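Chemist: sequence first, then the predicted structure:
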Amino acid sequence: MADPPPAEHMTAGRRVSSSLADEMERRVVELRRLDDMVGGSTLHPVVRCDLEAARAVVYETTHAPQVRCRLLRVVGELSQLGGWVYADAGRYPQAQKVYLDGVSAATEAGDRPLAGQLLSTLSYMLTNTGDPRDACLLARSALRGAAPDAVPVVRALLGERVAWAAAKSGNADASRRALDGVDDEYDRRRLGDEEPDWTYWLDRDEIDVMRARCAVQLGDAATAETLLSPVVERYPAERAREAALYRSWLAEAYARSGNADAARFTLDQVRTVAAEAGSVRLKQRVSEVEVTLAASER
């Protein structure tokens, strides 16, 4: 990746125009797509560099109010991406700090959906690394705060984090209600909705994956297998890390249903990707499934 856009502009003067905001917005999109193919251990230094540069532009230069608003959104979006890749690299304290700093930027920009996205993604990390009950409260608060200004796909995305936190908390009814809400919101999408780029990846396959993950967590392995198998087969090859993560849930579903051979075969596929993906998150999933598989074979 080239140096972040602010580097050249900061040497040219202290007042920035909308053209820099244009470049920085394009850069966030590029980095977000790069995350589809590069693990957090590799990507987090790049995103950190861009985030530091974006903060310098906001707080060390002069610009028109409407340009400042756009720049603050860039800081918020880079913070969300930065927290995500930090978490993928296993750097959870840094991820939490970056997420919360991003909430401040998004709030100053008046972008409630983005602030909700930051808090919701933080809740997702805490669901996986901390107390899922606290994370569920945070996920619900994020959805409630963003909802008045959010288009349906944003509400669907934030609803997924509620469903996952509820499932991890063992609350099957709350998880299913949240998943039903996700389906309803996604069905409300309309041509012409101004959907933020950070929702680009959410589609029906991803929704099925979350429903399957919740099913595994809640002990319904058969449903998980039915949902996951077709998605994994058609998942884009260039998104190897995500495909491997989803295969890890399929392997766990096999293990929980007593199909040890299928579980071992699928987990071996995940291990191959995990060895090179640069993702602590994926390696942890391998370890978790290994424990489940070993327990199922006793």
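Modeler: Looks like it arrived, so ask away. Numbers count the residues shown, from 1 in each chain.

Chemist: only C-alpha atoms from now on, for both contacts and neighbour counts.
Modeler: Fine.

Chemist: next, the buried residues of stretch 36-47.
Modeler: With burial defined by 16 or more other CA atoms under 10 Å, the residues of stretch 36-47 counted as buried are 37, 38, 39, 40, 41, 42, 43, 44, 46, 47.

Chemist: any chance of a markdown table for these, columns distance to residue 177?
Modeler: Formatted as a markdown table, the buried residues of stretch 36-47 follow (distance: CA to CA, whole Å):
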| residue | distance to residue 177 |
| --- | --- |
| 37 | 33 |
| 38 | 34 |
| 39 | 33 |
| 40 | 32 |
| 41 | 35 |
| 42 | 37 |
| 43 | 35 |
| 44 | 35 |
| 46 | 39 |
| 47 | 35 |
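
Chemist: neighbours of residue 272, how many?
Modeler: If you count neighbours by other CA atoms under 10 Å, residue 272 ends up with 11.

Chemist: residues in contact with it?
Modeler: The contact partners of residue 272, taken as CA atoms under 8 Å, 6 or more residues apart in numbering, number zero.

Chemist: and for the one 10 residues further on?
Modeler: Shown here is residue 282, whose contacts under the criterion CA under 8 Å, 6+ apart are 241, 244, 245, 274.

Chemist: so which of these belong to helices?
Modeler: Among these, the members found in helices (DSSP state H) are 241, 244, 245, 274.

Chemist: can you turn the buried part of the residues you listed into a ChimeraX selection?
Modeler: What follows is the ChimeraX syntax for the buried subset of those, where burial is set by 16+ other CA under 10 Å:
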select :241,244,245,274
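
Chemist: what is the most widely separated pair among the ones in helices among the contacts of residue 282?
Modeler: Greatest spacing in the ones in helices among the contacts of residue 282, by CA to CA: 245 and 274 (9.0 Å).

Chemist: ok, back up a step: narrow the buried residues of stretch 36-47 to those in helices?
Modeler: Going by DSSP H, the helices hold 40, 41, 42, 43, 44, 46, 47 from those.

Chemist: got TSV for those residues, with distance to residue 199 too?
Modeler: What follows is those, written out as TSV (distance: CA to CA, whole Å):
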residue	distance to residue 199
40	19
41	23
42	23
43	20
44	20
46	21
47	19
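
Chemist: C-terminal to the longest helix along the chain, what's the next element?
Modeler: When the chain is parsed with DSSP H, its longest helix is helix 65-88. Sequence order places helix 92-108 as the next helix or strand after helix 65-88, per DSSP states H and E.

Chemist: elements contacting that next one?
Modeler: Packing partners of helix 92-108 (3 or more CA pairs under 8 Å, 6 or more residues apart in numbering; DSSP states H and E): helix 65-88, helix 112-129.

Chemist: buried sites along the last one?
Modeler: Residues 112-127 are the ones in helix 112-129 that count as buried (16+ other CA under 10 Å).

Chemist: put this beside the first:
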Amino acid sequence: MINPVVGVPDMTDSTASPGLPSRLLADPEMVAACAARDFALIFQLAKRKGGFHASRIARACDLTPSRVGEVMNGKPKITNITVIERIADGLRIPGHLLGLAARSWEVPAAPPAGQPAPIPRQATDSWFPESPPPGTGLDEILAIAAGTRVTPTVLRSLQSSIEDYWRRDDEHGGEALRPAVIGQLRYVKGILHDTAEPNFRRSLHGIAAELARLTGWTYFDARQYSTARGYFVESLRLAREIDDRPFVANVLACLSLQATYQDQAREAITLARAAQDSARLSGGTPRLMAMLSMREAFGHATEHDREATHLAINEALHQFERIDPTDDDPAWVQYFDRTKLTVDTGIALGQLGDAEAAEPLIAEALQGEAATNQRGRAFHTFWLARTQLQRHEVELACTTATEALNLAADVESPRVLAHLREFSELLHPYRSAPIASELVRRIGALATR
């Protein structure tokens, strides 16, 4: 589903407000960009959604239009704190969004004597609806007034909700889940602010890190890579604050996988190796090390380095064989079982073009894969079809890709749709075959649905 506000500029008079509209400052994509200090995306969003063109940004921030244009194009990056503060003040971005102290203009002027101080609208936009929901009773009012008291039961409830979010993400995709996950992330960070007990704070940090990673994953699956990166970075920071090195490795692995999707092979390999280093420092379990080695293999396969890919795959297999049932694996890596190892090996080999070795591995994994993982089955079925097409088994490949298409129709995953569009392009030499032309038509219809 496409966010209906994306690409719609703010139509208010540009002279009405000295800075970005509060609606844009509350936009999750802008919040994530600010958290990552990704000024290329901040300026792009200011232009696309706020109507701030390069010359207006330049005037507001005391920069030259050419410098703004260069930043929008991704270079050079802005790291100088003085320039960052000028941008915050020029665009009226609250200090906390950029990791700065509150700006002087954030403090409202004193009201005339006898009048109550107004609450700045910007401070409430991202947290509260325009009007209270109906049916708010006395118990709810008292609970809000007292604040949330953190207990082991609260922590278990939050952790259970994360597990449920991941299950639903596998089954249906993350588009519909994202608002709830972002809302819960804000909620957890809010109660973290009010909690002093060290053990509870550590648990809340871990839960917030998981929610930020899940949010990043939903944006990654939606192919909104810049926003995904911002949430992954937020997750990384939260995990680092409690020195949770295995989870740091987990987030780095997510960033590595995203880099492979962006054809940034060197970055993918570097991130996977950094993840391995982080995991080793905390005695990473064999299952975790196997998963991280496979992420490195994906990076080498993207670079078409056959020798390095096979070395990384062999390391993943070696680590997997070392798994002991008594290992204290983190819950978030337990998905990496024998079936997942097999299908990932097949995908890496398929990326290298070794279809003869890849096809039976992917087919075997699909036989053992959970039927509830709709997106995973669609994704892996696409890869099976691709290896079959590499072997010139056109009719079989189209039949398999039709299965992937049927699965994709039931899950909201732009990432899977992108793979199917890629398959449609691979069918171009075979477009005269009726089965191929019909499949191309159906993929096009689904992609524009």
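Modeler: Ah, there it is. All of these numbers come straight from a predicted model, not from anything done at the bench.

Chemist: TM-score of the superposed pair?
Modeler: Overlay of the two chains. TM-score (TM-score structural alignment, normalised by the length of structure 1): 0.91; 291 aligned residues with a CA RMSD of 2.0 Å.

Chemist: circling back: post-alignment, the longest helix of structure 1 versus structure 2, mean distance?
Modeler: Superposed on structure 2, helix 65-88 of structure 1 shows a mean distance of 1.1 Å to its aligned residues (mean CA distance after the TM-score superposition for structure 1).

Chemist: quick one on the thing from earlier: let's have the helices and strands packed on helix 92-108 of structure 1 in CSV, adding distance to residue 16 of structure 1.
Modeler: What follows is these, written out as CSV (distance: least, CA to CA, whole Å):
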stretch, distance to residue 16 of structure 1
helix 65-88, 8
helix 112-129, 24
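
Chemist: can you check which of those helices gets nearest to residue 199 of structure 1?
Modeler: Smallest distance to residue 199 of structure 1 across these (CA to CA): 9.7 Å, for helix 112-129.

Chemist: now do the helices in structure 1.
Modeler: When assigned using DSSP H, the helices of structure 1 occupy the ranges 6-12, 18-34, 40-60, 65-88, 92-108, 112-129, 132-146, 152-168, 172-187, 204-217, 221-234, 240-256, 260-274, 280-296.

Chemist: for residue 195 of structure 1, which of these is the nearest?
Modeler: helix 152-168 (7.2 Å).

Chemist: so what's the aligned partner of residue 398 of structure 2 in structure 1 up against?
Modeler: By TM-score structural alignment, residue 398 of structure 2 lines up with residue 264 in structure 1. Residues near residue 264 of structure 1 by CA under 8 Å, 6+ apart: 251, 293.

Chemist: now do 10 Å
Modeler: Residues counted as contacts of residue 264 of structure 1 (CA atoms under 10 Å, 6 or more residues apart in numbering) are 251, 252, 254, 255, 270, 289, 290, 293.

Chemist: mind listing what residue 288 of structure 1 touches?
Modeler: Taking CA under 10 Å, 6+ apart, one finds 248, 252, 282 in contact with residue 288 of structure 1.

Chemist: brain fart, residue 352 of structure 2
Modeler: Applying CA under 10 Å, 6+ apart to residue 352 of structure 2 gives the contacts 298, 300, 301, 302, 303, 304, 305, 306, 309, 346, 358.

Chemist: what's the third one aligned with over in structure 1?
Modeler: In structure 1, the position corresponding to residue 301 of structure 2 is occupied by residue 167, as judged by TM-score structural alignment.

Chemist: swap in the last one?
Modeler: In structure 1, the residue matched to residue 358 of structure 2 (TM-score structural alignment) is residue 224.

Chemist: please name the nearest non-neighbouring residue to residue 16 of structure 1.
Modeler: residue 63 (5.5 Å; CA to CA, 6 or more residues apart in numbering).

Chemist: mind checking how far the aligned partner of the one you found in structure 2 is from residue 317 of structure 2?
Modeler: Aligned counterpart of residue 63 of structure 1 in structure 2: residue 196 (TM-score structural alignment). Between residue 196 of structure 2 and residue 317 of structure 2 the distance, using CA to CA, to the nearest Å, works out to 44 Å.

Chemist: more neighbours, the two?
Modeler: The residue with more neighbours, out of residue 196 of structure 2 and residue 317, is residue 317; 22 against 11, by other CA under 10 Å.

Chemist: just give me the match in structure 1 for the more buried one.
Modeler: So residue 317 of structure 2 corresponds to residue 183, using TM-score structural alignment.

Chemist: excluding chain neighbours, what is closest to that match?
Modeler: Distances taken as CA to CA, 6+ apart put residue 156 closest to residue 183 of structure 1, at 7.2 Å, once the chain neighbours are dropped.

Chemist: picking that back up, what do residue 245 and residue 274 of structure 1 both touch?
Modeler: With CA under 10 Å, 6+ apart, residue 245 of structure 1 and residue 274 have common neighbours 281, 282, 283, 285, 286.

Chemist: ok, those residues vs residue 151 of structure 1, which is closest?
Modeler: Residue 151 of structure 1 lies nearest to residue 281 out of those, by CA to CA, at 29.6 Å.

Chemist: map that closest one across to structure 2 for me.
Modeler: Superposed on structure 2 with TM-score structural alignment, residue 281 of structure 1 falls opposite residue 415.

Chemist: ok, now residue 87 of structure 1?
Modeler: Superposed on structure 2 with TM-score structural alignment, residue 87 of structure 1 falls opposite residue 220.

Chemist: tell me who's in contact with its match.
Modeler: Residue 220 of structure 2 sits in contact with 174, 214, 226-229, 231-232, 254-255, 257-258, 261, 413-415, where contact means CA under 10 Å, 6+ apart.

Chemist: rerun at 6 Å
Modeler: Residues near residue 220 of structure 2 by CA atoms under 6 Å, 6 or more residues apart in numbering: residue 228.

Chemist: next one: it from residue 399 of structure 2, what distance?
Modeler: Counting by CA to CA, the gap from residue 220 of structure 2 to residue 399 of structure 2 is 28 Å.

Chemist: and residue 119 of structure 1, what pairs with it in structure 2?
Modeler: Aligned partner of residue 119 of structure 1 by TM-score structural alignment: residue 252.

Chemist: test my guess that that match contacts residue 273.
Modeler: No. Assessed by CA atoms under 6 Å, residue 252 of structure 2 is found out of contact with residue 273, at 9.0 Å.
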